[in-house]
Structure formats: structure tokens, C-alpha cells
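Enquirer: Curious how this folds, go ahead:
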Amino acid sequence: MAKASAGRSALSRQILLLDSFSTNQPFLTISQLSRRSGLALSTTHRLMAELTETGLTERLDDRTYRLGVRLWELACRTPGAIGLRETASPYLHDAHAVIRQHVQLGIADGRDVLFLERLSMQDAVVSSTIIGGRLPLHASATGLVLLADSDPDALADFLAGALPSYTDATIHEPRALRAALADVRRQGYAVTDGHIHPSARGVAVPVVGAAGETVAAIGAVVPNDSQPWLHIVQTLRTAAERTTTALRAAARPASDPDASPGGRYRALVHSSDQSMEFLSRDRPIRQ
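Expert: This is a model prediction of the structure:
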């Protein structure tokens, strides 16, 4: 039987191998990588040797492989997702200090929420969120906030796809999802009681970018009980508004008097004002 990878470039085959790793299975053998990627065993062996040589994967003493630190290093240079995480980080920590459960930052990616950050407490309620993890947009409060900002065509495409359920409370019908999204737009926040786990309640608000679009959502996962939760919305809104202010400052040129020091670096790095000013300077590199 012909392999599904026939006709692919070397780069796309290497991406297939990298995508074979998951949070549940971070260590894989050559045979497992071959099966998961659909690549021939000999091709898998050759490409994994190249990936390991460049540091994108690492080979362990037991002959299993894992993703390499080099991938993390490269990811930290991306001005999009990581820059947003850096910018929002101090405000997420402020919110977490008040809420003392799970606080998270997510962006829309395809049909999913991709979580860029998650802060937790040892005794917090159950949560399925991990950094770099995903959840379907329709199933979480963070996802509903992001989906509510979709244009009509994109929303219609989303509703035409599958809406899997995690619990009896998960929204799984298009009409119910449209109604929930209308509520999110009207209220400016989303609340999901037991949509992922019966014991957990999700609360989320949008993060608005420099152009007025929703670029992310800040959410919290708290116990799904009788305790009031509206104060959580306000805490998250404060974090989102401060993140928006920082993003707008980052969008301005460094020459703008209202921009933060080192403004042109704000999309990639977020640190103290003195550090940002230092980073904004053109410094000679020692040979």
C-alpha cells in the first residue's frame, strides 16, 4: 500500500514527524514515529537523524526520541503567540493572585483554542488546559469568546463541522451555539458551567488588539458551585484591558511619545521599562 506521505517535500515529512509527538506521548521510538507519520521506516530513521543533528529532536539512551529544546528556543522568537503571551503575562499573574484557581490565555487556531499560558494552584479545581494544548472552540468559555468575533462566513463553516461533547452540558447543536454566541456578544464575556468537566466552570473575556479586533481571550477555570462569579469577570476584564493597552503601545513606532520605551520590541519581549529601553538600542556585537 502506498504511503500517505508520497509526493511530500522533505520539510513536510519532518513536520509530520514533529507532529507525531503529543503531551500524552512525548517519547516515541522510530517504529512508533513511522506508524504515526505514515512514513517508511527507512525514511523515518533518516529524517529523525537530521532533526536530532539540528537539535529539533533529542535521542535518549533507551532509543526513544523527544522534541528538542531547540524547538522551544525558536518558538520563543515568534512575535505573534509568544509576544502576546509576554505582553499579557504580568496582568495574567495579577488576575491569578486574585482568583487563585486556573487563569489562561488562548488564541483561535483553526477549530480550536490554542492555549499560550496557564497559571494554576496546587489545590485548584480540575482543568484540562495545558500550555500548548488545545480545546474545540465551542466547548470552552475561552473558545466561545473567540468564536463570537468570527465573521458570518467563518462561523457558518465552523457550524457545518462536528461539535463534539465532553459532558451533557457541552453545546453540540448549531442553533444552541448561535444563541450562546449572541449572549457572549451582548454581555462581553462567556460562562460555561460543566462543559468540559462537571466540576469546573469556565469564565472568559476578550482581549482586543490595536485595530479593535479580538486577538485572544483571557479565561479562568473555577469550581462549578453556588459561589458568585461575576467578580471574576471584572478581574479578567481588568487583565484584558491592561493587555490591550500594552498591545496598542506596542503597535506604535518607538518615536511616538505615547509608546512605551523600546516600543518596537514590545511585540516580542515584555520586561521592565529600563530593560525595554536598553533592548531598543542598537548595540555593537562583540566578535
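
Enquirer: From here on, just use CA atoms for contacts and neighbour counts.
Expert: OK.

Enquirer: what are the ranges of the helices in the stretch 51-200 of the chain?
Expert: Counting by DSSP state H, counting those that start in this stretch, the segments of the stretch 51-200 of the chain that form helices are 69-75, 81-99, 141-147, 152-159, 174-187.

Enquirer: where along this structure do the strands fall?
Expert: Defined through DSSP state E, the strands belonging to the chain, from first to last, are 57-59, 65-67, 102-109, 112-119, 134-136, 190-193, 200-208, 214-223.

Enquirer: What are the contacting residues of the second one?
Expert: Translated: strand 65-67. The set of residues that contact strand 65-67 without belonging to it, under Cα atoms under 8 Å, 6 or more residues apart in numbering, is 18, 21, 26-30, 56-60.

Enquirer: at 7 Å instead, please
Expert: Strand 65-67 is contacted from outside by 26-29, 56-59, using Cα atoms under 7 Å, 6 or more residues apart in numbering.

Enquirer: of these, closest to residue 108?
Expert: residue 26 (23.9 Å; Cα to Cα).

Enquirer: Find the nearest non-adjacent residue to that closest one, please.
Expert: Leaving aside its sequence neighbours, residue 26 sits nearest to residue 66 (Cα to Cα, 6 or more residues apart in numbering; 5.8 Å).

Enquirer: and residue 279, how many neighbours does it have?
Expert: When neighbours are defined as other Cα atoms under 10 Å, residue 279 has 17 of them.

Enquirer: quick one: contacts of stretch 13-23?
Expert: Contacts of stretch 13-23 (Cα under 7 Å, 6+ apart): 33, 36-37, 47.

Enquirer: Kindly recompute the last result at 10 Å.
Expert: Judged by Cα atoms under 10 Å, 6 or more residues apart in numbering, the contacts made with stretch 13-23 from elsewhere in the structure are 5-12, 26-28, 30, 32-39, 43-44, 47-48, 50-51, 56-57, 65-68, 71, 130-133.

Enquirer: Please generate a structure for the following sequence too, so the two can be compared:
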Amino acid sequence: MTGTEPRDNVLTRAVRILEVFDADHRSLPVAAVARRAGLPTPTTYRLVGELVELGLLEKGSDRQVRVGLRMWELASRSSETVGLRDLAMPFMDDLHAAVRQHTQLAVLEGDEALYLERKSARGAEVVNITRTASRLPAHACSSGLVLLAHASAGVQERVLAGSLRRMTPLTVTDPAELRRLLAETRYRGYSVVRGWVHEEAAGVAVPIWGADGEVAAALSVIIPNEDGRAAAVIPALLTTAHGIGRALAAGSRSPTPLAR
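Expert: Got it, this is the predicted structure:
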């Protein structure tokens, strides 16, 4: 870092570099990192070098860079979502075995549903484009609708006033219709969206209630976009979400260890 470059500017640029890596771009040449981050190439080379020294990025023998183990270590150490994922995994395993379709766990992050875990089904009948640590617009998927339905009015209005991306011709992007669907989701206790993310797929999601009485996450299943398929998985989803919620509540009642 140079003494003349603002500290917050450097940090922002470093985050932009880290954000270019996703499920479809796990490793990239530095020049490609610069293009995707919208940064000058010399600046990117310098910051990538510093991030590699810190272990936040790694450089392979192919000269491409990727997210480093140090980043995973730091995230695993402190994030509450890691504990939620670990607690939910045994329940998700049972659900996955019962429905034999893709199952997912998501939280609301900004205006998007962030997927903490996705369990793929080898014999699943439909495509699922999400991956662990991937995101979808909250207004455009079943998990996002559940999470938005139980978010504050301020969060809902911010999302509905924003850019509502259409992922397929079936994606609902009309704010008035989305408000109706959010109210319906709160009333029914689950959401079903058909063809919004992939025209041949439907998403069915339910809320996971935390110990504080707020929705902590959404649990979803991706199934073929066919009549009658959603009704078959909703009971299993609700039962699994209830089990995860009870486990969250039990964890919150665990006694705090005495200081030594």
C-alpha cells in the first residue's frame, strides 16, 4: 500500500477482487480478475500480491489465483451461519433421503438469498442452478420469498423498489403482485414458485424459526415443475424445518461455560 492511497479505498478494492470469485469462476488469471473487478491491471496485480501474502488468495502453478484457505478459516471461525449450517445438516440429510430431490438452506443477505448448503440428488429429475455459497435475487426464488415474507417492512420495500431481475419469462417482477405473494406466504407458511429460476423447475420453501421468534433461514426443495408435486414435499419440509428450529432453540438454552 502507498501512503497516499486512502485506507478505505484500498479495502474496498480488495473486497471487489475477492468478490469476483464464485462457483463459475473458482480460479482466474490476474488480468481476468482486473476486468471482473473493474480495476486497473497494475492495481489488481499489486493487491492480488498482497492478498496472496496474507493467505486470502492463492496462486497456482498455472499462474491463476483462487480464494485461499486462510479466507475459509477466518469465515469458519466467526460466522453464525456456520453453526446454523452444521446444526441443520443432519436434518437436511434425512429430508434429502426422503424426497430424493435437491435440498437447500438459505439466509437473507442484503437483497439476495445466500445458500449456505445445497445437497444434490444424483437421481433428481430437474436442474438446480444454485450451489453452496451462491446467491439468487430474493424476489425471484422460493427461499427468498419466505425470507422476505418474514423480513421487516423496510427490507421488503427496499427490495421491491429496487431492480427486480427477471430470470425466466415466468419470474414475477411486478411489485404489487410480489406484495400479494409475500402476504400469501406468511399466511400459508410456505412458498411455491414455478419456473421462476428455471422453467422446468419449481421451488418449495418453508421458514426455519430461530430461538428469538424470528425466521433464521429458509429450507427448500427443488422439484419438477408439474402439478401436484409441491403438495407431496410440503409436509416433509415443514417437519424438517420444525426439527431444525427446535434444535436452534435447544442450543440457545445451553448453559454458558464458566470462565476459567
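
Enquirer: one step back: pull out the buried members of the contacts of strand 65-67 of the first structure.
Expert: 27-29, 56-59 (16 or more other Cα atoms under 10 Å).

Enquirer: Distance-wise, check residue 85 of the first structure relative to residue 75 of the first structure.
Expert: With the distance defined as Cα to Cα, to the nearest Å, residue 85 of the first structure ends up 12 Å from residue 75 of the first structure.

Enquirer: Look at these two and report which has more neighbours.
Expert: The residue with more neighbours, out of residue 85 of the first structure and residue 75, is residue 85; 24 against 13, by other Cα under 10 Å.

Enquirer: Would you format the contacts of strand 65-67 of the first structure as a markdown table with distance to residue 107 of the first structure included?
Expert: Written out in a markdown table, the entries for the contacts of strand 65-67 of the first structure read as follows (distance: Cα to Cα, whole Å):
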| residue | distance to residue 107 of the first structure |
| --- | --- |
| 26 | 23 |
| 27 | 27 |
| 28 | 28 |
| 29 | 32 |
| 56 | 25 |
| 57 | 26 |
| 58 | 29 |
| 59 | 32 |
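
Enquirer: These: which two are farthest apart?
Expert: Greatest spacing in these, by Cα to Cα: 29 and 56 (15.6 Å).

Enquirer: And for residue 14 of the second structure, the neighbour number?
Expert: By other Cα under 10 Å, 18 other residues sit near residue 14 of the second structure.

Enquirer: what do you get for residue 200 of the first structure?
Expert: Neighbour count for residue 200 of the first structure, taken as other Cα under 10 Å: 22.

Enquirer: Residue 102 of the second structure now?
Expert: By the criterion of other Cα under 10 Å, residue 102 of the second structure has 25 neighbours.

Enquirer: Look up how far residue 167 of the second structure lies from it.
Expert: Noted for residue 102 of the second structure: a distance of 19 Å to residue 167 of the second structure, by Cα to Cα.

Enquirer: Repeat that for residue 69 of the second structure.
Expert: In this view, residue 69 of the second structure and residue 167 of the second structure are 33 Å apart by Cα to Cα.

Enquirer: who's more crowded, those two?
Expert: residue 167 (18 against 13).

Enquirer: What residue, apart from its backbone neighbours, is nearest that one spatially?
Expert: Spatial nearest neighbour of residue 167 of the second structure, chain neighbours left out: residue 197 (5.6 Å); criterion: Cα to Cα, 6+ apart.

Enquirer: Please pull up the equivalent of the one you found in the first structure.
Expert: In the first structure, the residue equivalent to residue 197 of the second structure is residue 196, according to TM-score structural alignment.

Enquirer: Now for the nearest residue to residue 68 of the first structure once chain neighbours are set aside: which residues touch it?
Expert: Using Cα to Cα, 6+ apart and skipping the chain neighbours, the partner closest in space to residue 68 of the first structure is residue 57 (4.1 Å). Residues in contact with residue 57 of the first structure (Cα under 10 Å, 6+ apart) are 17-18, 48-51, 65-71.

Enquirer: Any of these buried? List them.
Expert: So, by 16+ other Cα under 10 Å, the buried ones in those are 17-18, 48, 51, 65-68.

Enquirer: surely residue 83 of the first structure meets residue 246?
Expert: No: counting by Cα atoms under 10 Å, residue 83 of the first structure stays clear of residue 246, with 11.1 Å between them.

Enquirer: Before I go, just wanted to say thanks for your time.
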